[in-house]
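K.L.:
The sequence and its predicted three-dimensional model are supplied below.
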Amino acid sequence: MTHIRPWRYHELMRILVDIEGLPWDKAWTITVNTCAYTNHTVLPEALERWPTHLLERLLPRHLEIMYYINHRFLEEVSKKFPGDSDRMRRMSIVEEDGEKKINMAYLCIIGSHAVNGVAAIHSNIIKTDTFRDFYEMYPDRFQNKTNGITPRRWLLLCNPGLSDIIADKIGEDWVTDLYQLQQLKQFADDEQFLRNIMKVKQENKMRLATYIQQEYNVTVNSSSIFDIHVKRIHEYKRQLLNILHVITMYNRIKKNPSIQLVPRTVMIGGKAAPGYHMAKLIIKLVNNVANVINNDPIVGDRLKVVFLENYRVSLAEKIIPAADLSEQISTAGTEASGTGNMKFMLNGALTIGTLDGANVEMTEEMGDENIFIFGMKVDEVEETKRSGYNAQQYYESNSDLHQILDQINNGYFSPEDANLFKDIYNSLVYTDRFMLLKDYEDYIKCQDRVSEAFKNPLEWAKMCVHNIASSGKFSSDRTIKEYARQIWGVEPNEIKLPAPHEGLDSFQDTDKKDEKK
């Protein structure tokens, strides 16, 4: 039961000790061998902490078990690091600064035989930063399992046109062995193959353009860059940075209506937590900016913005095959892995992103020349935090950025309520926790490189082929095998499937027997 939920540790202990009557040590050995912990975030606010007063009222026996787990664990810490009382305070699952709480992530680590992150950079961060004390306590428990996606859904099913031209070149073994896509690299200079890739992409874009027209009543230019940012709405994923670029392009057009820009259709979609005020405000800003830009005759079809409502798998199956550009622009060190980035890569979209999450490994697989990387690296983010980050200096020193933030603040995109987006302005200019303003200038320059590259269709298509051909590592088949072998110690069994007609006959026979019963 990997990706264990934190309450299952003490519930299993309660069953084994209270109901089954096992001695504590035996029950604890069974629990640790049964459980493994997959961490999916390093954001402090997302690592659960449960108030003890709530547990005492609702689950008093479970709280007793947690306290005893902690007591036994701290004895173990004391033996390994004698005299280090500060370490014991840091590692206690019972936090007593302010309201007394149980740190559930710590409980997960203590009660598991394996702990993993979901991308190499993420797994390194939890070892060197987030859970450093626990890594020093249990170094053998920590490992990495980079996320994966299923090629059956995210290429074979959702992009049959691309699947067919791949199969024509290398056969169909890639469906169950995604590393076979590496063979496509030999065709990266084959002009006919590149034109076939371009043709399929254009067909997918035209289908998506028709869908957008029908669903949102927005006419988009299917020859424009389809620039897509779909993921959960969160400040660290920096949809706001994308909007700053959108407004930058809009202001360029308004300043010089005859400017020659590579046309772009920006699509942003994703769900937000119901109580997340800033996420809801970001969604509102995207829609308001879209309303201004999409109805400005000076802009025309050079720039369109669409907020994709109710983002879901069935919609992703339409969006991802049509994407030219995938936005993966989280602040370095905040994104655990991502899987959307892999889906876009597999379908021949190019990525603009930071060296965060699985972007790092994607870059290693495809090469720096086939991805658009910008912004601070993790160590630069940490150094900026240590030295003291001043967002206002970037606001004051960059005239484009200054204009954009003033437009947001002064009601340019919300004439019905000039104060509507003041919280966004204040969060960026006075706090900017995720350092959008520091990365803004490099992001804009990188987006300009994207536009320049898009002017050369064959070179762009060549980069797309290298993306597709480098996707093998990011199959969920590989991920699942690693979990099975390296965490659970199991090997796959060979299953001999019956011939189709034999299988059908056996099912029919079973149905007949059931009917007789």
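P.N.:
Nice, I can see it.

K.L.:
For the rest of this, base every contact and every neighbour count on C-alpha atoms.
P.N.:
Fine.

K.L.:
For M345, see how far away the residue nearest the centre of the chain is.
P.N.:
With distances taken as Cα atoms, centre = their mean, G338 lies nearest the centre of the chain, 2.5 Å away. The spacing between G338 and M345, counted by Cα to Cα, to the nearest Å, is 12 Å.

K.L.:
try it against this one:
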Amino acid sequence: MNAHDIPPSGETKPTATDLQRSFMRHLHYTLVKDKYSATKADLYLALAFAVRDMLAERWLDTQQSYYINDAKRVYYISMEFLMGRSLGNSLINLGIKEEWENALMEMGIDLEDIAETEWDAGLGNGGLGRLAACFLDSMATMSLPAYGYGIRYEYGMFYQKIIDGGQYELPDNWLRYENPWEFGRQEHLHKIRYEGRVVESSDPAGEVRHSWVDTHDVMALAYDVPVPGYGNETVNTMRLWSAKSTREFELESFNRGNYVGAVESKMKTENISKVLYPADHMAEGRELRLRQEYFLASATVQDIFYRFSKKHDDLNLLPEKVAIQLNDTHPTLAIPELMRILLDEKMLSWETAWDLSMRTFAYTNHTILPEALEKWPVRMLEGILPRHLQIIYRINDCFLKEAKARFPEDSDRLRRMSIVGEEGEKHIRMAYLAIVGSHSINGVSVLHSEILKDHLFSDFFALWPERFNNKTNGITQRRWLKCANPWLSDLISSTIGDAWVTNLDELQKLRAMAEDRDFQRQWTEVKRANKQRLADYIYRHNGIQVSPDSLFDCQTKRLHEYKRQLLNVLHVIARYNRIKANPGLNVPPRTVIFSGKAAPSYFMAKLIIRLINAVGEVINSDPAAHDRLKVVFLANYSVSQAEIIFPAADLSEQISTAGTEASGTGNMKYALNGALTIGTLDGANIEIMEEVGRNNIFIFGMNAEQVEGLKRAGYHPGDYYSHNQELQQAMDMIADGTFSPGDPGLFKPIVDNLLGNDPYLLLADYASYVACQDEVDRLYRHPHEWTRKSILNTAGMGKFSSDRTIAEYAREIWGVKPEKVGRHSRRDLP
């Protein structure tokens, strides 16, 4: 049976026999296996290949439609993409999941069981990569002509193991097994150059021109991954680049008789796409990171020119046909790379090249923390990218002239705004380069965007207020409700219809059901079933039995001090102490669930993981807390694990210090699945509160303005410690070895840091947080009221669809419109 025998979406759906034939054809002829020799991995691959066949024709038609219609295209460049498993998402977006379930069931195969075989592609650290994946889903579902560009890391985000309570990192070799969702494009090779020197010359018109020569070269090889839209004919492309050694470089070494040298050169060259985010605490790691960023930027810009030139030879059309979105500062080298090509290869004047470049690029900022803004030493750029450093210097000179014309007497302002930083080692401020080189700069929540304008980039806002805007982040409801929570998805669709899958505002219709006792009962049954599923997962992976009738209190995100997992731990210890001191205390049973990875070189974050596990070991083994409090740390947080946790959560911990979280998207995923949020007025928490209602969310602590005020007035964390006996007891237990009897001083650095510095004001917010947790307990004792608020949280999530976010990008920044995919059939091919 051929793929073309399976009708595309919108036509009659295939029969079970059609699907079974396609499945068996791949099992027999692609994998050369039969029912006796096939492993579970073989069954997964056979199914993946069969589903991939269903995508292929639509994928070809999509690309042809963009080409024939000469559509303006969006190129979304990101160093991270956390796509999660592709099989389930593809089945849902194709509208064919139930048909496959039934067809496989007739063959004695459980779809859910074999889907677990797929390896999570961990090509990202967290929210940034997951957001990029949501955006690709929305762009395809909205039929926008768009491409995602990233790196095909051979080793993704490390695999986290917890051994003796501590984090240990293992290689995440996700490509060890075949990846059926990617297609190597041998014909799409681009040369990426490093080092070398720059030679000046004059062209016939007397213009100074530059040639970048004697470079060390690497080849970027494209791998394409299909991104299907939901319920339409669109299949967009995510293109990932893999580093390959140049043939000439290998042969030269080999011909000199240096075979080992040739192999070593090849390995060193291909290290560029080997590992996601190398540790940057060493010079070697920093240099590799810079090479990765340029590798992605150069390969992508060259590829964009390749696509553009297939239809156009007038470079003035570039901004009319191309929109490039920089996902944070990591791809910012695309700006000088585009300039290099326009100047050195296309021979445009500086003024023309800069105008075209600036109108093509847009920049999204994702961080408020100044220390997280990328800076590259001039020394390093000079050695690795000498031509680009020249271009950056000229960009800065032109920019400073413009700024000086606007602020002629303010030399201090010009020093602050310079792309070239002079403090300490001379360096390039990549965020400033992104701002100067883009026609649009956006934050990702209302609060974040205001902080950018009023504080972080206030000088630039004063110069170009028209360039700054907000695009509050969103999540795709296809992945995070329909796919991750099918029981709740089915309940919602049976009640209000399924239009919410492509228009999340439809969830507002659930408000009318919030008081309905029968609907509440069904809602509660779904939540309990999801909690039982998570409880089973916890028992399998951690050996801890937790009750699905306890309150599931979840904090799952990257381990970082500003996200304040430590504040949560302090409350857990205080809660434990209350139970110990008062055995008859009437508090609802609670299971506190943590998950998240710490950067390998981040000492304090890794110590907090050890503390969480140590506290859990003490509490979970104490009969006094047996059925009243449990603490669980789930290892190796991933998209697939998150799809089990979010549907089961009762309470979502979003407790970062106000003014530190740009947006957050985990807060949206939890609320979409009916969890109530306990959080600060930080990031998108503020907008969630506005949408679900102040009475349906637990808000505590200082706001961003109060945080800044306390810091200016002089913050003394010891005062809060001295005046709160419960807090003092919890911190003393951490310091005196209660949770580390074999090494009493193990956790003392945590307490010393809190009392000596406490940069994220945990102690200042502690009393408010604990009081808010008491409110959580009071509400949970009233299940009907809790469920009513849970329904209202889901009902209020319409704004937080990534479809809404992408519609704003498309309309207000990119200037692109949906493209209907026509049939450019290949059925006539032999």
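P.N.:
Looks like it arrived, so ask away. This structure is a prediction, so every number in the text was calculated from the model and none was measured.

K.L.:
On the three-state scheme, the equivalent of the residue nearest to the centre of structure 1 over in structure 2 is what?
P.N.:
Matched by TM-score structural alignment, G338 of structure 1 corresponds to G664 in structure 2. Three-state call for G664 of structure 2 (DSSP: H, G, I helix; E, B strand; the rest coil): coil.

K.L.:
Same question for the one 5 residues further on.
P.N.:
Recorded secondary structure, K669 of structure 2: helix (three-state DSSP).

K.L.:
Spit out the contact partners of it.
P.N.:
475, 480, 646 (Cα atoms under 8 Å, 6 or more residues apart in numbering).

K.L.:
I'd guess H366 of structure 2 is in a helix, am I close?
P.N.:
No. Counting by three-state DSSP, H366 of structure 2 is not part of a helix but coil.

K.L.:
The counterpart of it in structure 1 and V230 of structure 1, how far apart?
P.N.:
Matched by TM-score structural alignment, H366 of structure 2 corresponds to H40 in structure 1. Separation of H40 of structure 1 from V230 of structure 1 (Cα to Cα) stands at 18 Å.

K.L.:
So between the two, which is more surrounded?
P.N.:
V230 (24 against 19; other Cα atoms under 10 Å).

K.L.:
ok, the more buried one to Q407 of structure 1 distance?
P.N.:
25 Å.

K.L.:
Where do the strands of the stretch 1-150 of structure 1 begin and end?
P.N.:
Taking DSSP state E, counting those that start in this stretch as the test, the strands found in the stretch 1-150 of structure 1 are 37-38, 49-51, 94-95, 101-103, 115-117, 142-144.

K.L.:
Stretch 4-15 of structure 1: which residues count as buried?
P.N.:
For stretch 4-15 of structure 1, burial by neighbour count (16 or more other Cα atoms under 10 Å) applies to 4, 6, 9-14.

K.L.:
As CSV, these with distance to I259 of structure 1 would be great.
P.N.:
Shown next, in CSV, are the buried residues of stretch 4-15 of structure 1 (distance: Cα to Cα, whole Å):
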residue, distance to I259 of structure 1
I4, 55
P6, 56
Y9, 62
H10, 64
E11, 65
L12, 66
M13, 68
R14, 70
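
K.L.:
Looking at the residues you listed, which is nearest S387 of structure 1?
P.N.:
Minimum distance to S387 of structure 1 across those is 35.9 Å, recorded for P6 (Cα to Cα).

K.L.:
And that closest one, what's its match in structure 2?
P.N.:
In structure 2, P6 of structure 1 lands on T332 (TM-score structural alignment).

K.L.:
Return the distance of the closest residue in space to that match that isn't next to it in sequence relative to W814 of structure 2.
P.N.:
Among residues not flanking T332 of structure 2 along the chain, A434 sits closest, at 5.7 Å (Cα to Cα, 6 or more residues apart in numbering). Distance from A434 of structure 2 to W814 of structure 2, counting by Cα to Cα: 16 Å.

K.L.:
cool, I395 of structure 2 as well?
P.N.:
23 Å.

K.L.:
more crowded one of the two?
P.N.:
Neighbours were counted for I395 of structure 2 and for W814 using other Cα under 10 Å; W814 has more, 27 against 19.

K.L.:
ok, back up a step: which one of the contacts of K669 of structure 2 is nearest to S458 of structure 2?
P.N.:
So of these, ranked by how close each gets to S458 of structure 2 (Cα to Cα), first place is I475, at 28.9 Å.

K.L.:
Could you report the neighbour count for that closest one?
P.N.:
29.

K.L.:
Quick check: the aligned residue for it in structure 1?
P.N.:
Aligned partner of I475 of structure 2 by TM-score structural alignment: I149.

K.L.:
Return the residues in contact with I114 of structure 2.
P.N.:
40-41, 43-44 are the contacts of I114 of structure 2 under Cα under 8 Å, 6+ apart.

K.L.:
burial of F603 of structure 2, as a residue count?
P.N.:
10.

K.L.:
in the longest helix along structure 1, what's buried?
P.N.:
Taking DSSP state H as the criterion, structure 1 has its longest helix at helix 191-216. For helix 191-216 of structure 1, burial by neighbour count (16+ other Cα under 10 Å) applies to 193-194, 196-198, 200-202, 204-212.

K.L.:
ok so, going back, overlap between the contacts of K669 of structure 2 and structure 1?
P.N.:
Cross-checking those against structure 1 gives 475, 480, 646 as conserved contacts, using both residues aligned by TM-score structural alignment, their matches' Cα atoms under 8 Å.
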